[in-house]
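K.L.:
Sequence and computational prediction follow.
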Amino acid sequence: MPLKLNQLLSDVRESRKIKITVIVDTGICIGDSGTSGTPTDKMILRDGAERLVIPASTIKGRLRHECEIIARAKKYVICESPKAENMCPQLNSLSELERKQIETDDTGNCIVCQIFGSPKSPARVMFNDLICEDEFATEMRGGISINRRRRAVEDAKLFRLETSKHGAGIKFSGEIELPDRIHDEHRQLIISGLKRINTLGNRTSAGVGWLRIEYEEVGGRGKAEGERRKGELKTNSEIRNPKSEIRPEYQAVETSQLQIVVTLHSPLAVGGRKPAGRIVEIIPYIPGGLLRGAVAKELLELGAHDDNCNENECDFCTLFLSNEQAIFHNCYPFSGLSRRCRGDTEATNLLDNRTLVLPATAVSCEDNSGFLEYDKNGHPMVDDFNDSHGVFDTLINRLIAEEQLNENNDLPLLYAPNCPVCGGCVEPFQGFYSAVPSWEGLGVGGKYKSENIGTRILSRIPINRSRKVAEEDLLYHLSVLNHVTKSGADALLRNSQATAQTTPLVAKPSPKESPDEVGSGDSIGVFRTRLIGSVTVPKRLAKDLTEVLKHRIHNLGGGSARGLGRVKIDVIPEDNNPQSSTQSAVFKNRLDAFNRKIAEAERKFQALGKTTAIDGTYFTVDLHSDAILYDASGWQPTTILTAEMLQKATNCDAQVELLRSYARYTYCNGWNAAWGMLKETEVITQMGSVFVFKTKNIEAWYEPLRKLELYGIGERRGEGFGQLKICDEFHLRTRDEFIT
């Protein structure tokens, strides 16, 4: 019988690590080609905080090459990298005899692929970027090609190379993480490979990039290899179909909600759609399914589940396979942590300042879109020359206007809002937003701002093992979330909507800063990017899941073996028990405020002409994440939440009517590690969609709607789909009040 989570977690020790220090004896250049407007053809690589960096992919690729040389010298038969068809498990480049002689493990990988991974299996060893924490100047090196026949300078062959300063003794520091699945034979091969590395980067034959590597092994072992389950995620015959997710038996389980803060320590690769070309479309948040998969993988490696377990006694089954399973909500960007959160002590200040999704009914000026900006006294700067003219919601006024038309009134009035600043046209405004906290000395309380994450594009190229140059046709690009962001007084006072691009950085890193603060200036600093989300979990497992999130999850997303996706997760306990009277009162007040605003708008329209009073109580269902919806029969996918679907999802038969829907749709799939195959492609209703309902028996709907808000709607809710909010406060920010 599997162990309980608290027993497993109490027996886990710190994993082994190899701390690496690279001491550069000459100038070094590791980077991409220069861009137009720069005086160099090849620029040295820097991270988002402008620090010199040796990418984890560089050290991993070079170390793999050295380990391949050593393994062949030791008479191991290994695959031929870097082309996928020649690597494990295909081995197209090996003869039949060599394939029989190759020593593989149960995953079908040779000794090198067991360490560094293959197209089929992930790497067991995790590499981190090597960072130069000190500030060093760089220099330009010129070069020229020589015509071999004329023995003179070749025309149009002058080039410039940016390198670190020669003889400065620059040190780059990082680490390699060795999980318990790494045997001593693997460790010895890694150490031997490190000893062979004496150059890195470009133009090493011309004296650039010569270095020394010092290393230190730290950390203890966890459980012995034979005492734990192996780390591969095998197909479980008991895993249910995604369409049999959480059932609406909410009252059966006492739950807690854990608020989580994810801090990025390296760029994060979150896969998305690939519409065209070689670059995958980035998702500007962390999906709940990504966090859920990381937790499940870690628990399986700890031996928390097997195929013969009793589901009623297995904590893993409770968290992931039962009707009581945990719901991992999406994590959205949140800049309010920049200066206020220095750890867990002040993180509780953020419980009421979360990132929310703008509804589909939100609009902004077509020419100057974005939230208003403020002066130093906290007053909005509203003029024709300002970059942002504000954001407001159109739902309530549009709803009343259309309802009056439906009543066949002789009211020649169409609702067509315009910009309240310049009078221009408005257009839908999408994205995330949050409340601006009342920062000391700024007086900007009660305002709103956009929340965005900068993105970067990383280029990578495998190296041909025989020619030691770039392999043809294997260049690829990674679109990643930037792990640093700009913040400070200026960022709070100027909050226009930003496009998805790398945030410009103006401050150099300082070793005296807080670990959360990469660097700072007088009014602008560079801080680590943070995202905020939550997990709804059975109350008896809340403490154990907190331990897993805080102390066991260190990587998310793709490319973790190449230094991407390093994260730190903080957990803030928050009791959101469905039986909480406080939560019930807050929910009812929000719904009442929405209907008071509708009544106010109705009185304004009545002043314009003869109208008919509208009876009933209104409420909205606002999607704060993508939702996978099926019609009332449960078979046909749909993008509209109908009254019948709402009644079925809440187990409430009280009268309700769907009045309006503002919905967008797209498609999604994904990879299921447990099945080892792609997930089914689903039609999804996009986040921000709004559905307006009316009922004459609102008392019967209070509790069902409140529980629906806690648990979500639709399929695959455990992965973050179907998050919603009833009567989002943003709908109260009409054009008349002009949201700021």
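P.N.:
Great, that's in hand.

K.L.:
hey, let's count contacts and neighbours off CA atoms from now on
P.N.:
Will do.

K.L.:
close enough to count as contact, Arg460 and Leu475?
P.N.:
Yes - under the criterion of C-alpha atoms under 8 Å, Arg460 makes contact with Leu475 at 6.0 Å.

K.L.:
got the end-to-end distance for stretch 517-532?
P.N.:
17 Å (C-alpha to C-alpha, to the nearest Å).

K.L.:
list the buried ones in it?
P.N.:
517-520, 524-532 (16 or more other C-alpha atoms under 10 Å).

K.L.:
Repeat that for stretch 544-555.
P.N.:
By neighbour count with 16+ other C-alpha under 10 Å, stretch 544-555 contains the buried residues Asp544, Leu545, Thr546, Glu547, Val548, Leu549, Lys550, Arg552, Ile553, His554, Asn555.

K.L.:
if I look at the nearest residue to Thr734 once chain neighbours are set aside, how far off is Pro380?
P.N.:
Take Thr734 and drop its neighbours on the chain: the residue closest to it by C-alpha to C-alpha, 6 or more residues apart in numbering is Asp393, 5.0 Å away. Counting by C-alpha to C-alpha, the separation of Asp393 from Pro380 is 18 Å.

K.L.:
quick one, which of these two is more surrounded?
P.N.:
Per other C-alpha atoms under 10 Å, whichever of Asp393 and Pro380 has more neighbours is Asp393, with 27 against 18.

K.L.:
Columns distance to Asp315 on top of the buried residues of stretch 544-555, output as CSV?
P.N.:
Below are these laid out as CSV (distance: C-alpha to C-alpha, whole Å):
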residue, distance to Asp315
Asp544, 10
Leu545, 10
Thr546, 14
Glu547, 14
Val548, 13
Leu549, 15
Lys550, 18
Arg552, 17
Ile553, 18
His554, 22
Asn555, 23
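
K.L.:
Presented hereafter is structure B, for comparison with structure A:
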Amino acid sequence: MKKIGVLVKNHSPILLKDQECSSGKILKTRRYIPGIYLREAITNQLLQGRSSLNRCFDQLFCDCHRWGMEIVFPNCYPNLNAYTFPMLLPATAKSCRWKPGFIEDSSVDEQHGVFDTLLNQIIFQQVLAFSIKSGRPSRSLTLIQDAYHRLIEQGTLYCNICHEVANAYQVEYAKPHGNFKQIPIRTYWQQPESALSSSHITAAAPFAHHRKQQQGRCIEFISERTWFLGFSFLPTSLVDLYKESLESITHLGEGSGQRIGRVEITVREIEDHELSLRQRVLKLNQKYHRMQKEYSLGRTDALITVNIQSETILRDQNGRPLTKLSSSFLAETIKRIYRQIAGEDLSAEEAACQEVVSFSRPVYTGGWKSSREATIAIARGSVFVFSFPSLSPKLFLALDHLEKHGLGEKRGEGYGQILICDPFHLEVGGVV
């Protein structure tokens, strides 16, 4: 398996219609390129008679059983340039209310910064549960007060510097040269002129003028020369076909015949210099156990976080959409994946997990004026935390496969991309 990067640069304004916000006279654009747009662009070229892509279509769309996986066309998110990697802050990230965001000037004395609150909230809940079970009220009260003040000092409720309220802060960011930096997305609005001038309105045509005004809409576009980047994992034998099919795309989005949506796509192999899944899991649990020792909790369980990187569609056994990832669903998924890749069953003890805490919200995908079915999905940035009694090599193997191939339905269209143990959860004290 190779990690492939899909780099998109638009040479003209681009409109990626947002089904949730398009109504009336306002048409907003998405801030990223959904994977379904890449799939549809390849299909449109086939319909236009490009026979050179027939071989690509058969192997990328019709031979999924041959590869044992669905070929993923990833969502491409805004990027600083062609050499950085976009990341999404989790739902547990906070920032100062009055001075939000990453501070670029390292010489500033009072750096409010952005920080993560996941581990602090977990420890506080464990201290609270321990105090309820404890038979020593004075000791329990001291622990609760200590944990509560620590929670405030670490910035879960208030900023460390100015002690103002810390609000949720969920944006895309990159780390050029090791420094955190928010990725901006430049958009602009275009308001079409009315087909009839007000000076030509007569008593005989007031309704025609009103109808013409209703047809014109304010449209939001993403500015030209914006970089987007997405990732996918592919078998080595498919890389060339994947590259050929995507690099043949010249237009994306709506209104390709109106001199908008011109793009240039580059597909390249990515050398992953970031921490491996095993290293991320171990670092998170080292920090977690070190914080536990401060309160003498004495727990030995291991934490695994599932960070949702794109809208994820999950359904139960009856086909009903799920709004959160449950421990039973995750355990069954891990056992099924390990059975596929290893040919043997994973024991119930190794896959057993319990839900610790979750930070998520549901969103609608598809819908109004869309050919795709409207359904409920889990929003980007959601975080689900599970505890495992132990971390076995078999569990790491299954989790690595799950992270590479995604979770839930329609993964080939960019849904269900996840990250196990986001490194940003280690930024308890804040980063600038």
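P.N.:
It's in. Just so we're clear, the structure is a prediction, and the values are computed from it rather than from any experiment.

K.L.:
Superpose the two chains and report the TM-score.
P.N.:
The TM-score (TM-score structural alignment, normalised by the length of structure 2) is 0.82; 386 aligned residues with a C-alpha RMSD of 2.9 Å.

K.L.:
residues in structure 2 aligned with the longest strand seen in structure 1?
P.N.:
The longest strand of structure 1 (DSSP state E) is strand 152-164. Against structure 2, there is no aligned range for strand 152-164 of structure 1 (TM-score structural alignment).

K.L.:
Helix or strand next in line after that strand, which one?
P.N.:
Moving toward the C-terminus from strand 152-164 of structure 1, the next helix or strand (DSSP states H and E) is strand 171-178.

K.L.:
can you list contacts of whichever helix or strand comes after that next one?
P.N.:
Reading on from strand 171-178 of structure 1 to the C-terminus, the next helix or strand found by DSSP H and E is helix 184-196. Helix 184-196 of structure 1 has contacts (C-alpha atoms under 8 Å, 6 or more residues apart in numbering) with Leu63, Arg64, Glu66, Cys67, Ile70, Ala71, Ile111, Ile115, Ile213.

K.L.:
mind running it again at 7 Å?
P.N.:
Here helix 184-196 of structure 1 makes contact (C-alpha atoms under 7 Å, 6 or more residues apart in numbering) with Leu63, Glu66, Cys67, Ile115.

K.L.:
Would you mind giving the residues in structure 2 matched to it?
P.N.:
Against structure 2, there is no aligned range for helix 184-196 of structure 1 (TM-score structural alignment).

K.L.:
now the end-to-end length of stretch 170-179 of structure 2.
P.N.:
17 Å.

K.L.:
For that stretch, list every residue counted as buried.
P.N.:
Buried positions in stretch 170-179 of structure 2, judged by neighbour count with 16+ other C-alpha under 10 Å: Gln170, Val171, Glu172, Tyr173, Ala174.

K.L.:
Would you mind finding the match for the last one in structure 1?
P.N.:
For Ala174 of structure 2, the aligned position in structure 1 is occupied by Ser434, per TM-score structural alignment.

K.L.:
isn't its match right up against Thr355?
P.N.:
Yes - applying C-alpha atoms under 7 Å as the test, Ser434 of structure 1 and Thr355 come out as touching, 4.8 Å apart.

K.L.:
Lys9 of structure 2 -> structure 1?
P.N.:
Per TM-score structural alignment, Lys9 of structure 2 is aligned with Thr263.

K.L.:
Could you pull out the strands in the stretch 101-250 of structure 2 for me?
P.N.:
Here the stretch 101-250 of structure 2 has its strands, by DSSP state E, counting those that start in this stretch, at 114-116, 166-168, 172-174, 181-182, 187-190, 218-222, 227-234.

K.L.:
Sorry, slip of the keys, the one I care about is the stretch 301-432 of structure 2.
P.N.:
Applying DSSP E, counting those that start in this stretch to the stretch 301-432 of structure 2 gives strands spanning 302-308, 314-315, 321-322, 354-359, 362-365, 375-378, 383-388, 418-420.

K.L.:
Out of those strands, flag the one nearest Pro13 of structure 2.
P.N.:
If you check each of the strands of the stretch 301-432 of structure 2 against Pro13 of structure 2 by C-alpha to C-alpha, strand 362-365 wins as the nearest, at 24.0 Å.

K.L.:
mean shift between that closest one and structure 1?
P.N.:
When structure 1 is superposed, strand 362-365 of structure 2 averages 1.1 Å from its matched positions, counting by mean C-alpha distance after the TM-score superposition for structure 1.

K.L.:
which residue numbers in structure 1 go with that strand?
P.N.:
Using TM-score structural alignment, strand 362-365 of structure 2 lines up with residues 665-668 of structure 1.

K.L.:
That'll do, ta.
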